[in-house]
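**Student:** structure, please.
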Amino acid sequence: MAFTFQPYAPAPKYKQAAAYFSMEFALDQALKIYSGGLGFLAGSHMRSAFELKQNLVGIGILWSYGYYDQGRNPDRTLRVDYTQKQYSFLQDTGLVFPITIHGADVHVRALYLAPETFGTAPMFFLTTDIPENDYLSRTISHHLYDPDAAARVAQSILLGVGGGKLLDLLGRPTDVYHLNEGHGLPLAFYLYEKHGRQLAEVQRRLVFTTHTPELAGNEERPLKLLTDMSFFGPVPEAEIRQVARLDGTTLNYTLTALRFAHRANAVSKVHGTVANEMWGHYEGICPIIPITNSQNGTYWRDPQLAAALKGKDDAALLARKRELKQALFKAVADQTGNIFDPDVLTIVWARRFAAYKRADLILHHFERFVALATNAKHPIQMIWAGKPYPLDYGAISVFNSLISRTKNLPNCAVLMGYELELSAELKKGSDVWLNTPRYPREASGTSGMTAAMNASVNVSIADGWIPEFIKDGENGFVIAHAPVEQPDNVKDDAEATALLDILENHVLPLYYDQPKNFLKVVKTAMKDVEPAFESGRMAREYYEKLYKI
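**Tutor:** Okay, the predicted model is just below:
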């Protein structure tokens, strides 16, 4: 074999062999195989696993066209572009093997990412886009989150069965298989067949992370489609119905994963409560414990900001922050033609773009926002960025409305190309990181963690990780959410009012009239966010709380 499979000896406390299956990984700007937060989380996990020298390998898919490239139409609205990707830093393992999809052989090639390339655990990426396959089979690994139902099922089989079979071909004994979300669920049935169709043997080895209460993250497919697609391998449907406790015509990936795993985790304490309310009444599920998501400090934090904080050098911290704002504003000017001022409070809303995240909440009372944006005494600058799912026309409409509604405001900008590098620039160049999800639908929301590492203050709805972090007024600001049972339009109205009140009455006066006190909030947030929300803590907790057999 022409590649080195395990180039470092695992630390004694992490000798237990684990494999982590994820549909997306955000490891580096150069490797475009991610869409948003799930990938950012998985990427940080792989980096911390490397830093801790954990006996972990990552299994993913090499998406030939990535997610998509975000461009602009002539009217400056969002354009979805697809370009084929090439990566010379991935090593061909020489392994090509068949898996069964829709009753036929589909050939899979495995490529290897060495730890020293990006500072990650050893990783393998699977592709069907190879000459051994017909055109339809080649397209399985073309697009992350393909909109076609049969293609999505095939992608799940590729990740789960392909990844499980790869580990066997490598001869790597694996103690724990970790499904990051339900996409790789066919792994459970691969293990079920491998271990003599004994559910208890699968449960001993399988763990599961559920990331969201959103329907899109809890896939449900017709049982007939899954059977026709060979989702369950050679296991007959009658046996699947029995072992998975099915009494209808569909199969829910999350519920099934909870029944095949010995333990699962939610991604924040709030989400732990929500997940147990969603799934806890079903028979046969495993315990769901909270292990809050986090992000890798080595990758995300600016070294000069961190050094200034550690050295208690306020002047150096402020000077560096100004430099980072100026760097971000070059991107703003390049994309929009707007010149931003580094002395003006800059608010950023940037993350995976979905309707429930409410990017436009700050514009809900539009005239009040315009008055805020044009205030001479306490001015603001506002930046939005994010990638909607290419067929989520509602989210795309909101994204484009931000452009049209703010096009005449020179201190507002909507940026394209939201990937790792732009995300880092936004976090380092913002003064305020705005987070406005509809409670309780943001399971974690890790973007604010890396913003806090980089001297940006969170102003947020108290959802996901925020209740574990923010001490209101000390290290961030909490937007009070309306009662859950109220209609959405009523909640939007109340929460938009609360947001603007916080900005006008607390954040802006503090920034402009009491800069030392604003800096105190900034520094408190930087101190509080690590190590509690740094992914070394998360990677350790996976071994200590999730992987114990």
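
**Student:** contacts and neighbour counts: CA atoms only from here.
**Tutor:** OK.

**Student:** what's in contact with stretch 51-61?
**Tutor:** Contacts of stretch 51-61 with the rest of the structure, by CA atoms under 8 Å, 6 or more residues apart in numbering, involve 8-11, 14-25, 33, 46, 49, 119-127, 141, 158-159, 163, 536.

**Student:** counting only strands, which of those residues make the cut?
**Tutor:** Assignment to strands by DSSP state E places the following of these there: 18-21, 123-127.

**Student:** ranking those residues by neighbours, who comes first?
**Tutor:** The most crowded member of these, judged by other CA atoms under 10 Å, is Phe21 (29 neighbours).

**Student:** for Thr128, see how far away it is.
**Tutor:** 17 Å (CA to CA, to the nearest Å).

**Student:** buried residues, stretch 468-482. List them.
**Tutor:** 469-471, 475-482 (16 or more other CA atoms under 10 Å).

**Student:** compare with the first, here's sequence two:
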Amino acid sequence: MANYDRWYHPYEINEKYNKRVAYFCMEYGIHQALKIYSGGLGFLAGSHMRSAYDLRQNMIGIGILWKNGYYDQVRNDDQTMGVLFQKKFYTFLEDSGITVRIIVNNHPVFVKAMVLKPEVFGTVPLYLLTTDIPENDHLGRTITHRLYDPEPMARIAQSIVLGVGGAKVVDALGGAETYHMNEGHALPLAFHLYDKFGTANEVRKRMVFTTHTPEKAGNEEHDINLLNRMGFFSSVSFDEAREITGMYGQTLNYTLAALRLSKVANGVSQLHGEVSRSMWYGNDRVCEIKAITNAQNKLFWMDDVMEQALNHNNDELLTHRKAEMKEQLFEIVADQTGKIFRPDVLTVVWARRFAAYKRADLLLRDLERFLSIIGRKEQPVQFIWAGKPYPFDTGAVKTFNDLVRISYRRENFAVLTGYEIALSKKLKCGADIWLNTPRRPREASGTSGMTAAMNGAINFSVRDGWLPEFARHGENSFVIPVADTSRSENLQDEEDYHNMMHILEDEIVPTYYHDKQRWTTIMKNSMRDVLPHFNSDRMAHEYYDKMY
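**Tutor:** This next block holds a predicted model:
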């Protein structure tokens, strides 16, 4: 096994961030060219790795090199969504010289670590694991093909690769003092550490955990006997695994196990911290759950000209640059849909994962009313949707396709495919309004609104995730009042819909067309208020300060 410069950083470590940290995450949104992410978790991890580099922290990232990425979102011949799994080849990754052996389902599997060096995209070193190498049989090679594979045994195998394979790569680099699990996917790491250090307390000294979602799908659970057969617990006996996780039933909940085996954990906004504590504190032996609000990397996401205009209080430049950025977005709209959008028209964007709780189609609850808004000659509104549904979630794909079908031949309504980093940036730069419609309190953070605000898009959102820490209605954003969560989902949706349409028609549209000065003021307040607090440098600092 080659000794790759053991834990290399191209800079002198800042003494404030001296502790050696290995950060484990299933996905990273680093750059458009590296397609190993699906959505917010990846975008967040990518910003964290960039800020760790900018602050000269003693950290490395451990992830997986997904051969087919998440998936490529393409179009069928009728413009509805198609799913393409395409092999990816990256010439900018280097062989780290580290290959480790793990056991999956009683079979040896070899895991090779490719390294993304800091010089490529300005991140801390990122070790990306692959099993797609000649040493493995066909089944072994496929483990790292698809991010969030729908096959339960493949998902479990992926967790073992990330947790155990990743830990062994860290060992080969000389070890870490702190192991940070970003979400529960890398849970086998805990059993590897238990195996190595002998007690649950020794694991707790070294492990910290971030939980990202109150959604059931995000808090993974599997049959505990299946996990045991697959080798999830390394060489820890089944009885010991039950004992240290406190899981004596049929299933093992990754999040609860992680909370019992970590020194400290955190939710990803102040509200999500509260939600997480109410969700998990009823269980025994759970560690403290703090809150560290997610953030995004300003250097990567914010348009330089917009920042310059804001800093010099140059409203003319700000307005001019916003119009230019709208034009750039509208070229993509024209290319994909054959529609010519106008930069002088109020443009509302809804762009994020098509998870059911995010309610992509809330705006279309009363279709006639929506069509009358986009059909207006006076004070028109343009709407753009984008986002990638989980490819095996038929309901989410149907919602996407329903939007596509309604958009046919309608001038002011476009649905875009290929929602990845590059399109995300264009949408945030080109939007006047960044719309977010989750069912409260199910959005843990919702960081896309932060990067939208950095680029002069005004947030129009349910008061969920990070928003309560930022939003002041009518001053730096537009906020949909909190619905009564004791009512049925249908009644909550109805209440949110009416409040949303009232604000859109009676406040947002008139302000945009009749009070440009106020619009510009709200936009500037939003850009000022989002920084520096929601820049990931603050977040990366807080992790060292509060967790490590």
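
**Student:** quick TM-score on the pair, please.
**Tutor:** Once superposed, chain against chain, the TM-score is 0.98 (TM-score structural alignment, normalised by the length of the second structure); 545 aligned residues with a CA RMSD of 0.9 Å.

**Student:** hmm, back to that, list only buried entries from the contacts of stretch 51-61 of the first structure.
**Tutor:** Neighbour counting with 16+ other CA under 10 Å marks 10, 14, 16-25, 33, 46, 49, 119-127, 141, 158-159, 163, 536 as buried within those.

**Student:** let me know the next secondary structure element after the helix or strand containing Tyr512 of the second structure.
**Tutor:** Following DSSP states H and E, one finds Tyr512 of the second structure within helix 509-514. Once helix 509-514 of the second structure ends, the next helix or strand along the chain (criterion: DSSP H and E) is helix 516-530.

**Student:** what is the aligned counterpart of Gly122 of the second structure in the first structure?
**Tutor:** Matched by TM-score structural alignment, Gly122 of the second structure corresponds to Gly119 in the first structure.

**Student:** I'd say its match and Phe50 touch.
**Tutor:** Yes - counting by CA atoms under 8 Å, Phe50 is a contact partner of Gly119 of the first structure at 6.4 Å.

**Student:** residues touching the equivalent of Ile99 of the first structure over in the second structure, list them.
**Tutor:** Mapped onto the second structure by TM-score structural alignment, Ile99 of the first structure lines up with Ile102. Each residue near Ile102 of the second structure by CA under 8 Å, 6+ apart is listed here: 108-111, 161, 164-165.

**Student:** any idea how far Lys358 of the second structure is from Asp545 of the second structure?
**Tutor:** Taken as CA to CA, the span from Lys358 of the second structure to Asp545 of the second structure is 32 Å.

**Student:** between the two, who's got more neighbours?
**Tutor:** Neighbours were counted for Lys358 of the second structure and for Asp545 using other CA under 10 Å; Lys358 has more, 17 against 11.

**Student:** and that one, what does it touch?
**Tutor:** Contacts of Lys358 of the second structure were listed using CA under 8 Å, 6+ apart, and they are 436-439, 443.

**Student:** kindly report the same for Leu391 of the first structure.
**Tutor:** Going by CA under 8 Å, 6+ apart, Leu391 of the first structure touches Pro147.

**Student:** how does it look with 10 Å?
**Tutor:** Counting by CA atoms under 10 Å, 6 or more residues apart in numbering, Leu391 of the first structure makes contact with 80, 146-147.

**Student:** what does Thr511 of the second structure give?
**Tutor:** Applying CA under 10 Å, 6+ apart to Thr511 of the second structure gives the contacts 474, 504-505, 517-520.

**Student:** neighbour-wise, which one of the residues you listed leads?
**Tutor:** Compared across those, Trp519 has the highest neighbour count, 21 neighbours, by other CA under 10 Å.

**Student:** what about whichever residue in the second structure pairs up with Leu159 of the first structure, distance to Asp432 of the second structure?
**Tutor:** Aligned by TM-score structural alignment, Leu159 of the first structure pairs with Leu162 of the second structure. In this view, Leu162 of the second structure and Asp432 of the second structure are 40 Å apart by CA to CA.

**Student:** just Val124 of the second structure next, same as before
**Tutor:** Distance of Val124 of the second structure to Asp432 of the second structure, given as CA to CA: 34 Å.

**Student:** and the helix of greatest length in the first structure, how far out from the chain middle?
**Tutor:** Scanning the first structure for the helix with the most residues, using DSSP state H, yields helix 314-336. How far helix 314-336 of the first structure lies from its chain's middle: 25 Å, per CA atoms, centre = their mean, to the nearest Å.

**Student:** average gap between that helix and the second structure?
**Tutor:** On superposition with the second structure, the mean distance recorded for helix 314-336 of the first structure (mean CA distance after the TM-score superposition for the first structure) is 0.4 Å.

**Student:** in that helix, which residues are buried?
**Tutor:** Buried residues in helix 314-336 of the first structure, counted by 16+ other CA under 10 Å: 314, 316-317, 320-322, 324-329, 331-332, 335-336.

**Student:** with stretch 421-439 of the first structure instead?
**Tutor:** 422-439.

**Student:** ranges for the helices of the stretch 401-548 of the second structure?
**Tutor:** Using DSSP state H, counting those that start in this stretch, the helices of the stretch 401-548 of the second structure run over 421-430, 448-454, 489-503, 509-514, 516-530, 536-542.

**Student:** mind listing what the match of Leu159 of the first structure touches?
**Tutor:** 24-26, 62-64, 111, 128-130, 144, 156, 168-169, 185-189.

**Student:** also Thr123 of the second structure?
**Tutor:** So Thr123 of the second structure contacts 9, 30, 46-54, 56, 59-61, 116-117 (CA under 10 Å, 6+ apart).
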